[in-house]
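Enquirer: predicted model and sequence below, questions to follow.
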Amino acid sequence: MECAVVVATVGGPWLADQLTALAAQEMPPTEVIVVNNGAPGAIDETAAAFRGLLPQLTVREDNTRRGAAYARNVGAGAAAAPGILFVDDDDVISTNYVAEMGLALDRADLVSARIRLDMLNPPRLTRGWEGLHESGPMDYFDFLPWTFGGALGCRREVFERTGGFDPDLLTTEDVDFCWRAQLDHGVAFAYVPEATVNYRLRAEPGAAFRQSLAWGEGQAGLYRRYRDRGLRAPSQLRAAARWARSAQLLLSARNRIDLAVAARHAGSRVGRLRGSVRYRCLFL
């Protein structure tokens, strides 16, 4: 299946790495749509440098609403290909990515790539993420499978039928999209281990904490949204073990990488607590 690739960005420092990977694809995408959701002109210089390497590249600027969900919807709405692949601006896809994901979309409505952490991250930073996406889509919530928005592909009709990503969600919009597609539309979800996303973790403690804080709060919102459809909150024992693990990581940290790992764990815990208050539910 021919595919368009949608890249949501605010002009981050690694966009050129992802565009380089797109230019090196064994089977080039029919369209590459980069949606600048940040300051006007933030990616003009980077995009101009790739005009020769990616003649199918177009840039859309739209910060009417902020967030990856809104930006991805803008990009998908501008795409004409029957398949849509969403990638993030701070990751790097394998050279066979478009070919393998497009082939998978000939058979399935919704597809998830494999995620690798060893290419872009020092080994100590990946603690707690071992085995991520190695044998299938994420099952972190012990509910329905899902995948990160940067490793997701779908058929155009599926995107349109589900209404796209929910722009009210600033995080976990990818989880919500995958679950709505399965619950409301009976979409078949396939795993594509041949297609790889090299995923970049936050290596600075402050950035890691802020990202996980937002994720944790969003997870509580997901629970509020899906608890009547089968999503269960972690047991008190499991929640306590996670808090203890966060404390252990913080106390044993010896360098900035250790602190980033501890901050990632702590941010998730604090975020879930804050989300439980915000959404008036208990999801720790």
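Expert: Arrived safely, thanks for sending. Numbering: from 1, shown residues only.
Enquirer: CA atoms for contacts and neighbours, from now on please.
Expert: Noted.
Enquirer: what about the helices in the chain?
Expert: Secondary structure of the chain (DSSP state H): helices at 15-23, 44-49, 68-78, 97-105, 156-162, 173-185, 205-226, 236-252, 256-278.
Enquirer: not counting stretch 73-85 itself, show me its contacts.
Expert: Contacts with stretch 73-85, where a contact means C-alpha atoms under 8 Å, 6 or more residues apart in numbering, come from 1-8, 30-31, 33-35, 60, 62, 98, 101-102, 105, 151-157, 164-165.
Enquirer: recalculate using a threshold of 6 Å.
Expert: 3, 4, 5, 6, 33, 153, 154, 155, 156 (C-alpha atoms under 6 Å, 6 or more residues apart in numbering).
Enquirer: now flag whichever of those is closest to residue 249.
Expert: Top of the list for closeness to residue 249, among the contacts of stretch 73-85 and by C-alpha to C-alpha, is residue 153 at 35.0 Å.
Enquirer: neighbours of the closest one, how many?
Expert: The number of residues packed around residue 153, counting by other C-alpha atoms under 10 Å, is 31.
Enquirer: pasting the second one now:
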Amino acid sequence: MSTTLEQYVPGDVATTLVAVATTPRISVIMPVYNGEDTIAVQLEALASQTFDGAWELIVADNGSTDGTRTAARRYAGRLPLHLIDASRVRGAAHARNVGASHARAPLLAFVDADDEVAPGWLASIVTALDMHPVVASKFDKNRLNPPALRGSRRLAQEVGLGAHDYADFLPHASGSGLAIQRSVHAAIGGFDESLLRLQDTDYCWRAQLAGFSLHFEHTALVHYRFRTSTSRSIAQAFLYGRYDGHLYNRYAKKGMRHVSLWRDLRVIAERTIGVVMSRTSAIRAKRGRLLANRVGIVVGRLESLRSK
């Protein structure tokens, strides 16, 4: 199946010809599905980057049915934009892989359409990739999220690399703000498109098991956006739990420990007591969201065991 490519480069015709002929230093890849409501924030942030070298932005549309493509085209005059169709297989992993296959640069960076890179992010990522094969960005949860959500969600990359829940295994990073040398991406086979969640965790683990280190770059800041809908947050937690089982089946022989169901149930019991004992409605709501998230994860893990 051929992939539709729309290419836009800022400037006049002469500038465009030079820009297209110049090999970019880095390709920034943005997978997106129905991101009309948030993509402009990320595109604006990318258009404001002050990186001196040549670069390109590949927006890989995973079959959007809203105005995502129209929103992206509005930035055609301000960004070295390539808008491609990546809808053959549903999922961010497929969109990232399709985007990477169209990339012309030796360095790759992945961003999400609902987050916002901070000023200087691109330059920091390029500098870090000159020294490290795989680079994770630092996260901030304050800019894009209301106070109630900030206090009820954990975000590991505010301070360092993520650690898999309860499992003493390799560190990992979110796909948002994750960057990699293109040769390493090819060596590990790209993202696993069979995983609808935790494909970034799997990607980081495969890179490290192949001998490539994962570096946390504190100067490359990404403002991270949480899901605001409680139902969508629980659904996401369920899928995390479900695919956690897939990862265990894949990595148990390499040292990943099994997540204790009893420990999960103890956490649920503790959080339930916390909700009941809350003195204010705000605290109760915060603890309730933490409880709902944990229940979603546990139910997902149980589902993965049932379908094993």
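Expert: That came through, no problem. Please read these numbers as outputs of a predicted model, since none were measured by experiment.
Enquirer: that older thread, the helices of the first structure: which one's closest to residue 112 of the first structure?
Expert: Closest to residue 112 of the first structure of those is helix 97-105 (C-alpha to C-alpha; 8.1 Å).
Enquirer: corresponding residues in the second structure for that closest one?
Expert: Helix 97-105 of the first structure falls opposite residues 121-129 of the second structure when the two are matched by TM-score structural alignment.
Enquirer: possible to save the helices of the first structure as JSON lines with distance to residue 127 of the first structure?
Expert: As requested, the helices of the first structure are arranged in JSON lines below (distance: least, C-alpha to C-alpha, whole Å):
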{"stretch": "helix 15-23", "distance to residue 127 of the first structure": "24"}
{"stretch": "helix 44-49", "distance to residue 127 of the first structure": "33"}
{"stretch": "helix 68-78", "distance to residue 127 of the first structure": "26"}
{"stretch": "helix 97-105", "distance to residue 127 of the first structure": "26"}
{"stretch": "helix 156-162", "distance to residue 127 of the first structure": "34"}
{"stretch": "helix 173-185", "distance to residue 127 of the first structure": "22"}
{"stretch": "helix 205-226", "distance to residue 127 of the first structure": "13"}
{"stretch": "helix 236-252", "distance to residue 127 of the first structure": "10"}
{"stretch": "helix 256-278", "distance to residue 127 of the first structure": "7"}
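Enquirer: now for these, which one comes closest to residue 125 of the first structure?
Expert: Nearest to residue 125 of the first structure among the helices of the first structure is helix 256-278; the distance by C-alpha to C-alpha comes to 5.9 Å.
Enquirer: buried stuff in that closest one?
Expert: Of the residues in helix 256-278 of the first structure, those buried under the neighbour-count criterion (16 or more other C-alpha atoms under 10 Å) are 257-276.
Enquirer: okay, now the equivalent of residue 86 of the first structure over in the second structure: neighbour count?
Expert: Following TM-score structural alignment, the counterpart assigned to residue 86 of the first structure within the second structure is residue 110. The local packing count at residue 110 of the second structure equals 23, with neighbours defined by other C-alpha under 10 Å.
Enquirer: how about the contacts made by the nearest residue to residue 110 of the second structure once chain neighbours are set aside?
Expert: Nearest residue to residue 110 of the second structure, sequence neighbours excluded (C-alpha to C-alpha, 6 or more residues apart in numbering): residue 29, at 4.8 Å. Counting by C-alpha under 6 Å, 6+ apart, residue 29 of the second structure touches 57, 58, 99, 110.
Enquirer: and residue 29 of the second structure? What does it align with in the first structure?
Expert: Under the alignment (TM-score structural alignment), residue 29 of the second structure maps onto residue 6.
Enquirer: looking at the contacts of stretch 73-85 of the first structure, which is nearest residue 248 of the first structure?
Expert: Relative to residue 248 of the first structure, the closest of the contacts of stretch 73-85 of the first structure is residue 153; by C-alpha to C-alpha it sits at 37.6 Å.
Enquirer: roughly how far does the residue nearest to the closest one when sequence neighbours are not counted sit from residue 93 of the first structure?
Expert: The shortest distance from residue 153 of the first structure to any residue that is not its chain neighbour, by C-alpha to C-alpha, 6+ apart, is 4.2 Å, and that residue is residue 85. The span separating residue 85 of the first structure from residue 93 of the first structure equals 11 Å under the rule C-alpha to C-alpha, to the nearest Å.
Enquirer: list residues touching both of those two?
Expert: Any residue near both residue 85 of the first structure and residue 93 by C-alpha under 6 Å, 6+ apart counts here, and not one turns up.
Enquirer: hang on, the earlier thing: the match of helix 97-105 of the first structure vs the first structure, mean deviation?
Expert: Relative to the matching residues in the first structure, stretch 121-129 of the second structure has an average distance of 0.6 Å after the fit, by mean C-alpha distance after the TM-score superposition for the first structure.
Enquirer: ok, and what's touching that stretch?
Expert: Around stretch 121-129 of the second structure, the neighbours that count as contacts under C-alpha under 6 Å, 6+ apart are 51, 220, 221.
Enquirer: name the nearest residue to the last one, ignoring sequence neighbours.
Expert: Translated: residue 221 of the second structure. Taking C-alpha to C-alpha, 6+ apart, and ignoring the residues beside it in sequence, residue 221 of the second structure has residue 138 as its nearest neighbour in space, at 4.8 Å.
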